[in-house]
Each structure stands twice: as structure tokens, then as C-alpha cells.
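Undergrad: following is a predicted model, sequence given first.
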Amino acid sequence: MTTTLITGANKGLGFETARRLVAAGHTVFMGSRDPERGRHAAQELGARAVVIDVTDDASVAAAAKTVEAGGGLDVLINNAGVEGRGEGNSVIGAADVTGDMMRELFETNVFGVVRVTHAFLPLLQKSAAPVVVNLSSGLASLARITEPATPSHAYPGVAYPASKTAVNMITVQYAKAFPGIRINAVEPGYTATDLNGNTGTQTVEQGAEIIVRMARIGRDGPTGGFFDATGPVPW
């Protein structure tokens, strides 16, 4: 039996990923900051709820103990993230972004990934086929965002793309450090979720496809890569 933890799983891509993995036979811990919402979501899918705030060391440590008591961990999906939009759901561009805004967003998107991964590494290293999936974005691709012909080029925000580019580097460095763990970053695509005010152009079912696929790779699967539903994404 494969045991999986998904952060930020009570809605959106995390919820759909949990639904698909439960259906595939995984024991799924659905991580959520809000205990009540997390419990309700887990009950709906037949999963297990665990309270985890990726910005809080004590919360992450407590979640690790809960998962350990539940039998250990095989797959970690670092899904929790924020985009940090402004008034009227507008993207905050270069003229208005501040250091404090960047710090707040990086606390979840970047430091949260490191905090959670660090806490769960001891459990993953005990698994026969450990996997880590980090949620990235097409906006993290320097190749795409600097190419005028791509949709990414038009995105005016600074903080979110920078945070996801950092996630890509974290993914590569962890994959090099832990060759026994399959560690990859994924780009789910522009999916309609609360993160972007439901402005995305595809469904959560479509967006979760690459997350689920990479969560289920075997010991001989790729590691240190960046993938979307069609294959490798340029860095």
C-alpha cells in the first residue's frame, strides 16, 4: 500500500489529486491548515485528514509525527501555494511589488517546500520507492517567460514566477542530494482554482493529470526534472 501526503489538499488541484490517488489505491493524508475543512474533504474522499500549515515549523513537525504514526510515507506532494494577487484579483506587477510581498509569498511557496520536505525526509528514506512532487508553474520557465511568442511572456507578476523558479532549483538540488528518491517539479497548466481567482482556462481534472502521473512513477522513473502533461518543460 502506497501512502501519500498532499499539502493544501482540501480544495482545487490538491483535492482532485487526492481523489484520483485514493481511487488508485493510495492511502492519502490530505493536508490542510483548517482542521474542519480538512476533515470534511477527507471524509468525502475516504482519505485521512492531517492539519499542516507549511509556514509553521511546529505544525509541520506535528504533521510528520501523525503521518509516521499512521505507518510512514512513500509519496510527498508539495501542493500548497499562493499567487498573491491584489485588489480586484489583479496580478501585482513590477512597479508595485514590495519586499514584504515577496517575503510573504516565498514563505509558503519556497520556504514551505523546504520546511515540509526536510521534516518528511526521514520517513521517505524508509520507503522502498519514495517520490516527491513539487508543484511548479510554466511561469517558472525562464526559457518560456523570456520568449515573446509564449503566453508566459505576457504575465506581469514578479513574486509568483520567482518563487516557482526557486522551487525548480530546490527540486534539482534535492534530486542530486537524494538519488534514491524520485524528486520532480510539475507544471499543471493554467487551471481554474482559488489561487488565480478561478481565471484558469482548464479544469482541475486536466491540471491534476501530471501531478498524479508523477506521483505514481516507479523506482526507475525520472528525477530532477520539470514536466507538464505533454513531457519535459524547458528550464
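TA: Looks like it came in fine. Numbering: from 1, shown residues only.

Undergrad: please count neighbours and contacts with C-alpha atoms only from this point.
TA: Will do.

Undergrad: hmm, who's touching stretch 43-58?
TA: 7, 18-19, 22, 27-35, 38-39, 41-42, 59-60, 62-63, 66, 80, 107-108, 111-113, 115-116 (C-alpha atoms under 8 Å, 6 or more residues apart in numbering).

Undergrad: which ones among those lie within helices?
TA: 18-19, 22, 35, 38-39, 41-42, 59-60, 62-63, 66, 107-108, 111-113, 115-116 (DSSP state H).

Undergrad: can you say which of those residues are buried?
TA: 18-19, 22, 38-39, 41-42, 59-60, 63, 66, 107-108, 111-113, 115-116 (16 or more other C-alpha atoms under 10 Å).

Undergrad: centroid residue for the protein?
TA: N79 (2.3 Å; C-alpha atoms, centre = their mean).

Undergrad: list the contacts of that one.
TA: Counted by C-alpha under 8 Å, 6+ apart, N79 has contacts I6, T7, G8, A9, L13, G14, N134, L135.

Undergrad: which of those sits closest to A185?
TA: N134 (4.6 Å; C-alpha to C-alpha).

Undergrad: that closest one reaches T171, doesn't it?
TA: Yes. Between N134 and T171 there is a contact under C-alpha atoms under 8 Å: 7.1 Å.

Undergrad: host element of P161?
TA: helix 159-177 (DSSP states H and E).

Undergrad: burial count for G99?
TA: Using other C-alpha atoms under 10 Å, G99 has 8 neighbouring residues.

Undergrad: pasting the second one now:
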Amino acid sequence: MTQDQWTTVDRYFTELLAPTDDALAATLADSTAAGLPEIAVAPNQGKLLNLLVAMAGARSVLEIGTLGGYSTIWMARALPADGGRMVSLEYNPAHADVARANIARAGLDKIVEVRTGAALDSLPQLEAEGAGPFDFVFIDADKVNNPHYVEWALRLSRPGTVIVVDNVGRGGAVADAESTEPAITGTRAMFELISREPRLDATAFQTVGVKGYDGLLVARVVA
């Protein structure tokens, strides 16, 4: 299989099952125009997040890594209209401004709050405010800190909370025990932490598609 084939199949799936709309298309277009890196989740992956939030019956979502708000919109749309809430953490202030505009255009600014700053500073603030527990957590930020993000996801969760971590395959490099690349060592440390953590039941799988070759981890808090 080639990248062209993966992309063609992804487009087929997306056209039938996860078609875009004006708000989503404008989110991607405005993010690109603002110079944000084109690393948002693929449309069918956005739809997967939407479905996972809905299937979990989530009323509260925590996202670590907002970028332009594309994945944020997909997840927020699955929240109930009567009291659903979402907090998304973004390190880059310029990215956060783009995301807030995109979220507002999608009509979700009343239930989504984008906080700016290092997530490892914002997460303790959320805990101090009593913001948790969250029903669903999506982690898609700097990979070096993935172990710390998972630890904080646990602290801000409850039994039944679903935790999803993106980009865990690293093009296959995650299996390289000799790698010294920070994103690889951070991701491997996260896997090792989860494998030892009795409060988490998890699996991970490799993915191919318009975003290339990578992987996704899905975990459930069991205690």
C-alpha cells in the first residue's frame, strides 16, 4: 500500500461518513491562513472522537492541545446541549486566538473554554478550581510530556473516564528502544506508565490514512 492509496481510501470514508460542513472547512482554511501547522486530526478521526465522546455519554471533555480547534469542534458537537462543557488547553496564544474564533463561528463558544499557557501549569489550576472530574480526555500535544499528561488525566478523571492519546505510533519508531528522540522516549515512557497503572485498561492500534502512518491509544479509567 502507498500513501496515495491510504489517502484515496480515507477520502472515500470521509465523503460517505464524515462529510465536512462550512464551520469545519473554515476552521481548517483559517488555521492554514494563520500559519498554523497542518497537523489537525483527519476528518474521519475527528468523527471517531465525536462518536467516542457520544458513546461514553460524556458531559465534560478535557483536551490537551487545541491547535486551531478542529478536533475541539468535533468533540464539542457530541456534548449534550443541556450543560455540556469542554476545556481545551493550548500553549501558543496565537493558535488559541485562531481556535477561539473558529469555535465561536461553529456556535460552541458557550460550552468550550480555551485556556492559554503550558498545560502543565493549567492542569494544576483546573484541579485547584475543582474542574474535574472529566468524562473524556483527548491528549494531542507535545509528545515529550505525554506521561505527565496521562498522569494529570487520571487525577482529573473518574472511573469510566475515557482517555485518548493521538500520534502514538510515531511512524513505527515507537518500537525503537534505542531511540533518543524526545518524542519517542516520551511516548514510550507513557506506554510503560500505562502498562503498570492498575487504574487504566488500555489498548493501542496503528493507523494509516491521509495523515500517514501513526497510531492511537484508547484507555478507560477502571478505578
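TA: Structure received. All of these numbers come straight from a predicted model, not from anything done at the bench.

Undergrad: ok, back up a step: which is the next helix or strand following the helix holding P161 of the first structure?
TA: Immediately after helix 159-177 of the first structure, counting by DSSP H and E, sits strand 182-186.

Undergrad: average distance between that next one and the second structure?
TA: Here the mean offset of strand 182-186 of the first structure against the second structure after fitting is 4.9 Å, by mean C-alpha distance after the TM-score superposition for the first structure.

Undergrad: helices or strands next to that strand in the packing?
TA: Under the contact definition 3 or more C-alpha pairs under 8 Å, 6 or more residues apart in numbering; DSSP states H and E, strand 182-186 of the first structure sits against strand 131-135, helix 159-177, helix 204-215, strand 226-228.

Undergrad: show residues contacting stretch 115-128 of the first structure.
TA: 54-55, 57, 60-61, 64, 68, 72-76, 78, 130-131, 180-181.

Undergrad: now list the buried members of those residues.
TA: Looks like the contacts of stretch 115-128 of the first structure have 54-55, 60-61, 64, 72-76, 78, 130-131, 180-181 buried, using 16+ other C-alpha under 10 Å.

Undergrad: what does A166 of the first structure correspond to in the second structure?
TA: Using TM-score structural alignment, the partner of A166 of the first structure in the second structure is T185.

Undergrad: neighbouring contacts of stretch 160-178 of the second structure?
TA: 56, 134-140, 153, 179, 184-185, 187-188, 205-207, 212-222.

Undergrad: of these, select the buried ones using a PyMOL command.
TA: Burial among the contacts of stretch 160-178 of the second structure is assessed by 16+ other C-alpha under 10 Å; the matching PyMOL selection reads:
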select buried, resi 134+135+136+137+138+139+140+153+184+185+187+188+207+213+214+215+216+217+218+219+220+221
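
Undergrad: R48 of the first structure matches what in the second structure?
TA: Using TM-score structural alignment, the equivalent of R48 of the first structure in the second structure is V112.

Undergrad: same question for L121 of the first structure.
TA: Aligned partner of L121 of the first structure by TM-score structural alignment: L154.

Undergrad: for E205 of the first structure, give me its contacts.
TA: L13, E16.

Undergrad: does the match of A166 of the first structure touch N146 like I think?
TA: No. Using C-alpha under 8 Å as the test, T185 of the second structure is too far from N146 to be in contact (9.8 Å).

Undergrad: quick one: G38 of the first structure and G31 touch, right?
TA: Yes. The pair G38 of the first structure / G31 is scored as a contact, 6.8 Å apart, by C-alpha under 8 Å.

Undergrad: common neighbours of those two, please.
TA: Contacts common to G38 of the first structure and G31, judged by C-alpha under 8 Å, 6+ apart, are A9, N10, A49, V50, V51.

Undergrad: count of neighbours near the last one?
TA: Here the count is done by other C-alpha under 10 Å, and V51 of the first structure has 23 residues near it.

Undergrad: do the second one as well
TA: Using other C-alpha under 10 Å, the number of residues around N10 of the first structure comes to 25.

Undergrad: that one belongs to a helix?
TA: No. Using DSSP: H, G, I helix; E, B strand; the rest coil, the assignment for N10 of the first structure is coil, not a helix.

Undergrad: my guess is it contacts A41. True?
TA: Yes. With contacts counted by C-alpha under 8 Å, N10 of the first structure reaches A41, the gap being 5.4 Å.

Undergrad: list the helices and strands the helix or strand hosting T27 of the second structure packs on?
TA: Per DSSP H and E: T27 of the second structure is located in helix 22-33. Applying 3+ C-alpha pairs under 8 Å, 6+ apart, one finds that helix 22-33 of the second structure contacts helix 70-76, helix 93-105.

Undergrad: give me the angle between that helix and helix 93-105.
TA: 160 degrees (axes from the mean of the first three to the mean of the last three C-alpha atoms, to 10 degrees).

Undergrad: quick one: whichever helix or strand comes after helix 22-33 of the second structure to chain centroid distance?
TA: Once the chain leaves helix 22-33 of the second structure, the next helix or strand it forms, by DSSP H and E, is helix 43-55. Here helix 43-55 of the second structure is found 10 Å from its chain centre; the criterion is C-alpha atoms, centre = their mean, to the nearest Å.
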